[in-house]
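**Q** only geometry, no sequence info:
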């Protein structure tokens, strides 16, 4: 079965260590991660931001005054998934270090996670939904040759 098509805009905000994050997110890898998580064709922007921009977006749009690892802004699911995924580079780097995972591997998980959110998946609606989403993420990541992120 062919993977859905993807139109991708990959953007990097002003980051102190931009080279590290650019190296962890080659365009072909970002496309591969997202396409494997899609159930339909999509137009997605991925933006890598600093802590200040990440915190402002989380505060302004979710009412939570801290920078989080990934924010998903979904605009349409059918017939084409349209969304913005915003990943906060310092948070992702800190989490990867704490989890003792390569930065690329943690980004892959968050790209899949955000893409599932863009298609209506939600882990905050109950235990069963969280378990279902985690299982789907694990399945997608295994297909990408990545380990279970929840171990």
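**A** Perfect, I can see it now. Remember, predicted model here, so these are calculated numbers, not experimental data.
**Q** rest of the way, CA atoms for contacts and neighbours
**A** Will do.
**Q** what about the most centrally placed residue in the chain, which helix or strand?
**A** Nearest to the mean C-alpha position of the chain, by Cα atoms, centre = their mean, lies residue 111 at 2.5 Å. Applying DSSP states H and E as the criterion places residue 111 in helix 103-118.
**Q** which stretches of this structure form helices?
**A** 18-24, 27-37, 51-62, 89-99, 103-118, 127-143 (DSSP state H).
**Q** and the first one, what other elements does it pack with?
**A** Meaning helix 18-24. For helix 18-24, the packing partners by 3 or more Cα pairs under 8 Å, 6 or more residues apart in numbering; DSSP states H and E come out as helix 103-118.
**Q** show residues contacting the helix holding residue 111.
**A** 24-25, 30, 33-34, 36-38, 69-74, 77, 81-83, 85, 87, 92-93, 96-97, 133, 137, 140-141, 146, 149 (Cα atoms under 8 Å, 6 or more residues apart in numbering).
**Q** A further structure is provided below for comparison with the first:
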């Protein structure tokens, strides 16, 4: 999988975000029977101020959050709880861009500490969560949340990360 990583916050130096992403993100594609080598995503490692600005701009919520995602195209299914249609991977040429993910170090670190989880496990979960949003999964309705959380739990288990729910 092609992962374009941009680190804006030096706090990320404490964690190898790129290595966590290189493990977590292809695991999502493999779990969905998609060839990781045919897809790409952009990842921004930022601080709380930057993600609060993005959250305000795109969601109307001027507060920090842990992760945000912007799919390259709308992939969400219309009936609640339905599986999104998988993206069509090109046979050759450049990988298909799935979208952009931004993740904030301080919020993630606070949440992991408060939950008594290793930061790497929490980051893995949030990156999986972010990519699933890029693939059309959501948690706005109970059926959608059940589908997304079950998939997250299965992918995390395949990576040796305990159920976050």
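**A** Yep, it's here. Treat the numbers as computed from the prediction; the structure is a model and nothing was measured.
**Q** ok so, going back, so where is the helix holding residue 111 of structure 1 in structure 2?
**A** Mapped onto structure 2 using TM-score structural alignment, helix 103-118 of structure 1 spans residues 119-134.
**Q** ok now that stretch, how far from the chain's centre?
**A** 4 Å (Cα atoms, centre = their mean, to the nearest Å).
**Q** cool, stretch 53-72 of structure 2 as well?
**A** That offset, for stretch 53-72 of structure 2, works out to 13 Å (Cα atoms, centre = their mean).
**Q** which residues sit against it?
**A** Against stretch 53-72 of structure 2 from outside (Cα under 8 Å, 6+ apart): 48-49, 51-52, 97-105, 107-108, 126-127, 130-131, 133-136.
**Q** whereabouts in structure 1 does that stretch align?
**A** The aligned range for stretch 53-72 of structure 2 is 56-75, by TM-score structural alignment.
**Q** thought residue 156 was touching residue 162 of structure 2, still the case?
**A** Yes: counting by Cα atoms under 8 Å, residue 162 of structure 2 does reach residue 156; the two are 6.7 Å apart.
**Q** show me which of the two is the more surrounded one.
**A** Under the criterion of other Cα atoms under 10 Å, the comparison of residue 162 of structure 2 against residue 156 puts residue 156 first, with 21 against 15.
**Q** in structure 1, what sits opposite the more buried one in the alignment?
**A** Using TM-score structural alignment, the equivalent of residue 156 of structure 2 in structure 1 is residue 141.
**Q** contacting residues around that match?
**A** The neighbours of residue 141 of structure 1, taking Cα under 8 Å, 6+ apart as the test, are 33, 108-109, 112, 147-148.
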